[in-house]
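J.: this is the structure alone, sequence omitted:
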């Protein structure tokens, strides 16, 4: 299990892991996930001659707490600032999973000259994001709830258990056995405890979730005036079932790919954590996207 170093971006210490050499790839995980959720994919990309950059957003993994509520543009700027701090000034392939798909797309639209390719891994989709409560109210409520949960000791008592339950529910249970680390625990037990027993991670997830509809709306607005210049791939996770929910999710992912002019790929069978269920396919998708820019 690899841990990295800390780089200060916009005043916030970010935990980052950089491995390999060659064309750079940035991997960003979904809500409440951490850098080690990309371990199997990162190993495959490094073996194929890529520099792989994984980082934890504020309040996630080992990074410091967020100093401000997240925005799509802010997270895109964070990726750019991290690359600057690492001395990676050329174009990068950026892959975002779940809510981080919003951030990755925002980066590709706001920094087209720095984007070699964009890969959206079972990305979040909101065709018409709406909210009942103002952003400030939701943010305040998330902060109050986070402090209350921490004071009650719930992260320390239930954090690792909640993490394991979430991962179990988000996978198909039939992992890609051809990839390193696939099928086994995605992280060492002591590292999971180190990350998920902290109130910082719970507060970070609550804050990011509270601003989810605003982030989605921001990305929709960017699509009207900030065209994508790099090749895009939408990789959807599909468990292979005929359930209405699974089929509707697959259709929405396909519709998103059509709207973005993207290549559409399906990982089957795979749960939402595609990078753990099908790391080999995720790695190949990233490599193919990078090669398409030529």
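T.: Yep, that arrived. Keep in mind the model is a prediction, meaning the values are calculated, not measured. Numbering: from 1, shown residues only.
J.: rest of the way, CA atoms for contacts and neighbours
T.: OK.
J.: neighbours around the residue nearest to residue 167 when sequence neighbours are not counted, how many?
T.: Spatial nearest neighbour of residue 167, chain neighbours left out: residue 273 (7.5 Å); criterion: Cα to Cα, 6 or more residues apart in numbering. Residue 273 has 26 neighbours, counted by other Cα atoms under 10 Å.
J.: so residue 273 versus residue 23, what's the distance?
T.: To residue 23, residue 273 is 25 Å away according to Cα to Cα, to the nearest Å.
J.: kindly report the same for residue 249.
T.: The gap separating residue 249 from residue 23 is 32 Å, by Cα to Cα.
J.: and for residue 220?
T.: Taken as Cα to Cα, the span from residue 220 to residue 23 is 29 Å.
J.: dump the residue contacts of residue 21.
T.: Listed by Cα atoms under 8 Å, 6 or more residues apart in numbering, the contact partners of residue 21 are 46, 49-52.
J.: list buried residues within these.
T.: 46, 50-52 (16 or more other Cα atoms under 10 Å).
J.: ok, which stretches of this structure are strands?
T.: With strands called from DSSP state E, the chain shows them at 5-9, 12-19, 24-28, 51-55, 92-97, 115-121, 232-237, 263-267.
J.: contacts for the third one?
T.: Contacts to strand 24-28, defined as Cα under 8 Å, 6+ apart, come from residues 35, 38, 50-56, 88, 91-97, 100, 104.
J.: alongside the first one, take a look at this:
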């Protein structure tokens, strides 16, 4: 009988362990895929769109309009998976004094995905088609957060006859990558997170994105709003990744718009110091973080100056999501612009 050596025994057990791990991995993937499929089915059943789906030519987009009155406020969310959910804390309050609409861009939350590249000009075209399909012609007050700023700026350039006023909520600036990079000696391009977004998109069918979002915590959002966002995260990550890929083209589109004319414009700028985890994520020291924020303030001031009636309002106790940290500030800014638009309309009617 052949004697089994110690090394042969180790190799044999090693192969068995590797085979066991492989089978476990396959089992986890299968279970994850089932978890994801059931999650999507439950999302459709338990979290239907709160607004309506509008066909814009072969695909549908979700828009949630509340309240009555003119002008119509339209929210443009930042880069991410939240879409309409990002405006949960301000939507109803603003709808108490005028019609107010939040919508989901292509591939986000309840809106169908698109198979063409995403950039600001394409976002503007989609929004224009959506508003037309929903029977909304203007006047509009556009409220843009983060990358929603370049999106609304581009909309003014393409469809400015509809736009009567704007509120920029810690909005991105077309030149922010170069300017922030120079001021704080940091790579401020969001494309650094591209590999994470693309990996999440590629693995979304396995349930890992859904599991991560379901266990991420809700922050300051109401529990039901956070649950809706988590339910559609594995779908929304595709749309967000497409927007991230189009970031540079988006900034080119926005840069081409040089003026907001004499429209009332309020630019809200978040100036709370960067948190330790934010500094770490950007590889910044506290002193560099302070320079980063000062340059951000300057960039926002330049956007206010695009209008002869623009002003900047610094919000010292809010982070980037001012509409979540200080919803009262966003509500007050929108009310002020709405009041100015109404006054302009009354003055024009008397002429």
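T.: Cool, got the structure. This one's a predicted model, so the numbers in the text were calculated from it and none came from an experiment.
J.: quick revisit: which residues does whichever residue in the second structure pairs up with the residue nearest to residue 167 of the first structure contact?
T.: Mapped onto the second structure by TM-score structural alignment, residue 273 of the first structure lines up with residue 321. Residue 321 of the second structure is in contact with 145, 169-170, counting by Cα under 8 Å, 6+ apart.
J.: do residue 201 of the first structure as well
T.: For residue 201 of the first structure, the contact set (Cα under 8 Å, 6+ apart) comprises 32, 59-61, 65, 195.
J.: and if you look at residue 135 of the first structure?
T.: Residue 135 of the first structure neighbours (Cα under 8 Å, 6+ apart): 210-211, 214.
J.: where do the helices sit along the stretch 1-150 of the first structure?
T.: 39-47, 72-85, 100-110, 135-151 (DSSP state H, counting those that start in this stretch).
J.: single out the most deeply packed of the ones you listed.
T.: Mean neighbour count (mean count of other Cα atoms under 10 Å) peaks for helix 100-110 among those, with a mean of 26.
J.: residues in the second structure aligned with it?
T.: Using TM-score structural alignment, helix 100-110 of the first structure corresponds to residues 148-158 of the second structure.
J.: mean offset of the matching stretch relative to the first structure (after superposition)
T.: Taken over the aligned residues, the distance from stretch 148-158 of the second structure to the first structure averages 1.2 Å (mean Cα distance after the TM-score superposition for the first structure).
J.: counterpart of residue 10 of the second structure over in the first structure?
T.: Residue 10 of the second structure maps onto nothing in the first structure, by TM-score structural alignment.
J.: any idea how far residue 10 of the second structure lies from residue 314 of the second structure?
T.: For residue 10 of the second structure, the distance to residue 314 of the second structure - Cα to Cα - is 66 Å.
J.: neighbour count: these two, which is higher?
T.: Between residue 10 of the second structure and residue 314, counted using other Cα under 10 Å, the more crowded position is residue 314 (17 against 11).
J.: residues in contact with the more buried one?
T.: Residue 314 of the second structure touches 268-271, 297, counting by Cα under 8 Å, 6+ apart.
J.: same question, residue 54 of the first structure
T.: Taking Cα under 8 Å, 6+ apart, we find residue 54 of the first structure in contact with 16-18, 26-28, 35, 38.
J.: roughly how far apart are the aligned partner of it in the second structure and residue 111 of the second structure?
T.: Using TM-score structural alignment, the partner of residue 54 of the first structure in the second structure is residue 102. According to Cα to Cα, residue 102 of the second structure stands 12 Å off from residue 111 of the second structure.
J.: again with residue 269 of the second structure
T.: 29 Å.
J.: so which of the two has more stuff around it?
T.: The residue with more neighbours, out of residue 269 of the second structure and residue 111, is residue 269; 26 against 23, by other Cα under 10 Å.
J.: that one matches what in the first structure?
T.: Checking TM-score structural alignment: residue 269 of the second structure goes with residue 236.
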